[in-house]
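Student: Build me a model:
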Amino acid sequence: MNRNSSSAKTLRRVLGELEGQKHLVVLSFLLALASVAGTLFVPILVGRAIDEIVGPGQVDFGALGRIGMQIAATAAVVALSQWLMNIINNKITFCVTREVRQKAFAHLQTLPLSYLDAHPSGEIVSRMISDTEQFADGLLLGFTQLFTGVLTIAGTLGFMLSLDWRITLVVVVLTPLSLFAAKFIATRTYDMFKLQSKTLGEQTALVGEMLDGERVVQAFSRERQAVEAFDEINGRLKKYTLRATFFSSLTNPVTRFVNSIVYACVALTGALVAVTGGITVGGLSVFLSYANQYAKPFNDISGVVTELQNAMACAGRVFELIDEPSETADAPDAMTLDHADGRVALENVSFRYVPDRPLIETLNVSVQPGERVAIVGPTGCGKTTLINLLMRFYDVNGGEIRVSGEKITNLTRRSLRQNFGMVLQDT
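Tutor: The predicted structure is shown next:
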């Protein structure tokens, strides 16, 4: 699956997670709309105030007072809307994050032992903790800045069109420059953030393994190899982080440079139109204010895009965990083993963890009630594997295992495992 389709799939999953918070999303949108409308209305009021100042002794203080009160009321509405919107956005973000983390943890309980054996515990912890935190940060930025930014761009264009279509045309023609710059850089950050997130998981896994197995490391004098392994992962993490930071740091200054060009062109065009009487001084002031407000969301969005790329990469890793196949379900007609009588039989059992590396071949064992059997052998000969097969943490590749005369595949896993008393070697 290529990068674009993977990113699009992750985005659809994120939007799907928002379904449960749909009413809050709508409310946040309405508050953002009120905030943007109020913010864009203030420059119009300021422009009217400027037009009221005709010259010395000709200032309409009454009109200025009324306009000042309107500005104050509008600013109050904007402040209240933004405050409520921030509260709601935080609630949406952390509710979604909680649900995703709960899904991941609940699904973890259903994963087969083969998945847990194949993936270091530190990597799984990194996905559930670190990646979900990064996802939450990106989602919150998306609501607080991306949401408002898009509305601001659309609203500003509408207000500018109502003032003068010629100056607006200059803005529209130059806008693709800013979009192209942001797009060009953002497409190069996704891969680096994904590699960064993956390598961070490897580092967390290695540190966790070293802490759990420090006695073994010291007993076999493997300290130097452990440090070398950490240095190798740490070096890759540094490389990917620097590259991701380099590309993401380009976005904001490049878009600011392009937007400065847009502002200069708007100022020049507006001045020419004002000289010919096509627009008042107050109207030009409004337009210049809008040119700034039009450019600001692009700067904000360009900064948010890199964070969103990182958030999408982290969300993809969490969803990969959630999408892992669960342990094979019990057969529909599986029986419950209430009390085992002690008979255990392995008949021509064959098993391999890796398809081309057989571990157990045609093993036959019969244990009668009351017998005690000790299985001894060197590390890696299959002692733990036999326990895994008996308790159906893994299924055999050939042959069958019977407990109390019944095939264990015909029994529910829960009832089968309840009849075993397992004492782990770490106990």
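Student: going forward, measure contacts between C-alpha atoms and count neighbours the same way
Tutor: Will do.
Student: Tell me the buried residues in the one helix or strand His23 maps to?
Tutor: Counting by DSSP states H and E, the element that carries His23 is helix 22-52. For helix 22-52, a neighbour-count test (16 or more other C-alpha atoms under 10 Å) marks 24-25, 28-29, 31-52 as buried.
Student: got it, and stretch 240-255?
Tutor: For stretch 240-255, by 16+ other C-alpha under 10 Å, it's Tyr240, Thr241, Arg243, Ala244, Phe247, Ser248, Leu250, Thr251, Asn252, Val254, Thr255.
Student: Okay, and which of those map to helices?
Tutor: If you go by DSSP state H, the buried residues of stretch 240-255 have Tyr240, Thr241, Arg243, Ala244, Phe247, Ser248, Leu250, Thr251, Asn252, Val254, Thr255 in helices.
Student: Closest to Trp83 out of these?
Tutor: Asn252 (25.9 Å; C-alpha to C-alpha).
Student: What residues does the closest one make contact with?
Tutor: Asn299, Asp300, Ser302, Gly303 (C-alpha atoms under 8 Å, 6 or more residues apart in numbering).
Student: Next, the structure of the following sequence, for comparison with the previous one:
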Amino acid sequence: MEGISAIAAEAGTRKLMWRMWREHLRFHRPKLLWILLLTALTAGLTGLYPVVIDRAISMFVARDARILYQVPIIVVVVTMAKAAAQYFQTVAVQQLVLMVIRDLQDRMFMHLARADLVQVEREPPAQLATRFTTDVTLIREALTRAVNGLRDGVTIIGLVGSMLYLDWTLFLIAAVMYPLAAVPIQRLGKRIRRASGGMQEQMGETAAFLYQSFAQARTVRAYRLEATESARAKAAFEQLYAALLRMTRSRAILDPMLEVLGGTAVALVIGFAGWRAAIGDGGIGNFSGFVAALLLASQPPQSQRNCRSRRR
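Tutor: Down below sits the predicted model:
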């Protein structure tokens, strides 16, 4: 049943994203192309960082006098270009998301203004207003995370290109860790989804209990059932606490696991690079730049994992 629920949830998410594209996003194609261009530029400049490190260390080891002026200028130009691209990309993403939210709010209000009056009066005004504020904010965060996920994916591609350029042998060693890490992370993801589903189910049961208890407050007072209701409430809160703690523990495992896997990949790279240096092969510049690229490449997956955890 849990597998069926997970598949249904994924299908529902894809359906909603397709509807968002069909009804809103496809009308802003020039803005989307501009965002993609800025995203590719930011990712490409990020991928240049390890190459710059490689060049700087190689020139330092060779006692090249050009390091006094060439490398600082390159570093300043690359960092300023990336900062500018990142700024305009962030602004463009938020502008697109806010435009979609504005159109969505307009459509929602027009729908409610023309809806049956009995249906409108059936819901409290505060709940209707929440759909235009809190619910829309959740949609905005989801759209922002989706675009940022695309940015992180392109950044990883750029860093992989840097690693292949610097040392393809070290890249193959580091790449072995990713398939090995996929299995435990996938299992842990299923565990987190189960814990999240149990937590949401328990929250629903607790909310139903509270609604029923408050609705029958007069009956509880009349038959002096305060102690019984308090005991039931304590049991419900205890079960909710246990469900939240299970979900917290499941999520807390993932960061240390990624840390260990990343450290193992770096250790393998350092060991192999040390062996090559001992036999007189390989340079310190390539090695330093490669390690920098490897560490930078580990940041986007962790940030996306945090986003998925918050979304659940």
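Student: Next, the TM-score between them, please.
Tutor: The TM-score (TM-score structural alignment, normalised by the length of structure 2) is 0.76; 301 aligned residues with a C-alpha RMSD of 4.1 Å.
Student: Show me what the next helix or strand after the helix holding His23 of structure 1 packs onto, helices and strands only.
Tutor: Next along the chain after helix 22-52 of structure 1, taking DSSP H and E as the criterion, comes helix 61-108. For helix 61-108 of structure 1, the packing partners by 3 or more C-alpha pairs under 8 Å, 6 or more residues apart in numbering; DSSP states H and E come out as helix 22-52, helix 132-141, helix 281-323.
Student: ok, now with 10 Å
Tutor: helix 3-17, helix 22-52, helix 121-126, helix 132-141, helix 281-323 (3 or more C-alpha pairs under 10 Å, 6 or more residues apart in numbering; DSSP states H and E).
Student: Give me the distance between Thr93 of structure 1 and Ser81 of structure 1.
Tutor: To Ser81 of structure 1, Thr93 of structure 1 is 18 Å away according to C-alpha to C-alpha, to the nearest Å.
Student: quick revisit: ok, the contacts of Asn252 of structure 1 in structure 2, which still hold?
Tutor: Counting by both residues aligned by TM-score structural alignment, their matches' C-alpha atoms under 8 Å, the contacts of Asn252 of structure 1 that remain in contact in structure 2 are Asn299.
Student: With neighbour count and distance to Leu146 of structure 1 as extra columns, can I get the contacts of Asn252 of structure 1 in a markdown table?
Tutor: Converted to a markdown table, these look like this (neighbours: other C-alpha atoms under 10 Å; distance: C-alpha to C-alpha, whole Å):
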| residue | neighbour count | distance to Leu146 of structure 1 |
| --- | --- | --- |
| Asn299 | 22 | 11 |
| Asp300 | 18 | 8 |
| Ser302 | 28 | 9 |
| Gly303 | 23 | 10 |
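Student: In structure 2, which residues correspond to stretch 244-261 of structure 1?
Tutor: Aligned using TM-score structural alignment, stretch 244-261 of structure 1 spans residues 247-264 in structure 2.
Student: That stretch vs structure 1, average offset?
Tutor: Once fitted to structure 1, stretch 247-264 of structure 2 is off its aligned match by 1.2 Å on average (mean C-alpha distance after the TM-score superposition for structure 1).
Student: Could you find the counterpart of Ala34 of structure 1 in structure 2?
Tutor: For Ala34 of structure 1, the aligned residue in structure 2 is Leu41 (criterion: TM-score structural alignment).
Student: what's the closest non-adjacent residue to that match?
Tutor: Of all residues not flanking Leu41 of structure 2 in the chain, Ala85 sits nearest, at 6.7 Å (C-alpha to C-alpha, 6 or more residues apart in numbering).
Student: Over to Gly262 of structure 2?
Tutor: Leaving aside its chain neighbours, Gly262 of structure 2 sits nearest to Ser298 (7.3 Å; criterion: C-alpha to C-alpha, 6+ apart).
Student: The one you found pairs with which position in structure 1?
Tutor: Match for Ser298 of structure 2 (TM-score structural alignment): Ala295.
Student: ok, now which ones touch that match?
Tutor: Counting by C-alpha atoms under 10 Å, 6 or more residues apart in numbering, Ala295 of structure 1 touches 149, 152-153, 156, 171, 175, 178, 255-256, 258-260, 262-263.
Student: With respect to Met128 of structure 1, which of these is nearest?
Tutor: Gly149 (30.3 Å).
Student: from the contacts of Ala295 of structure 1, which ones fall inside helices?
Tutor: Reading helices off the contacts of Ala295 of structure 1 with DSSP H, I get 149, 152-153, 156, 171, 175, 178, 255-256, 258-260, 262-263.
Student: Now which residue in structure 2 aligns to Gly155 of structure 1?
Tutor: Using TM-score structural alignment, Gly155 of structure 1 sits opposite Gly158 in structure 2.
Student: and the gap between the residue nearest to its match when sequence neighbours are not counted and Lys82 of structure 2?
Tutor: Among residues not flanking Gly158 of structure 2 along the chain, Gly47 sits closest, at 5.0 Å (C-alpha to C-alpha, 6+ apart). Look at Gly47 of structure 2 and Lys82 of structure 2: by C-alpha to C-alpha, they are 10 Å apart.
Student: Can you pull the residues that touch both of the two?
Tutor: Leu41.
Student: sorry, back to before: closest one to Lys103 of structure 1 among the helices and strands packed on helix 61-108 of structure 1?
Tutor: Nearest of those (C-alpha to C-alpha): helix 281-323, 6.9 Å.
Student: sorry, back to before: list just the nearest of the contacts of Ala295 of structure 1 to Glu133 of structure 1.
Tutor: Using C-alpha to C-alpha, those come closest to Glu133 of structure 1 at Gly149, 23.3 Å.
Student: The nearest residue in space to that closest one that is not next to it in sequence: how many residues sit nearby?
Tutor: Leaving aside its chain neighbours, Gly149 of structure 1 sits nearest to Pro297 (4.6 Å; criterion: C-alpha to C-alpha, 6+ apart). Pro297 of structure 1 has 20 neighbouring residues, counting by other C-alpha atoms under 10 Å.
Student: returning to that earlier point: out of the ones in helices among the contacts of Ala295 of structure 1, which end up buried?
Tutor: 149, 152-153, 156, 171, 175, 178, 255-256, 258-259, 262-263.
Student: quick one: contacts for the alignment partner in structure 1 of Val93 of structure 2?
Tutor: In structure 1, the residue matched to Val93 of structure 2 (TM-score structural alignment) is Asn89. Residues counted as contacts of Asn89 of structure 1 (C-alpha under 10 Å, 6+ apart) are Leu24, Val25, Leu27, Ser28, Phe29, Cys95, Leu139, Leu140, Leu141, Gly142, Phe143, Thr144.
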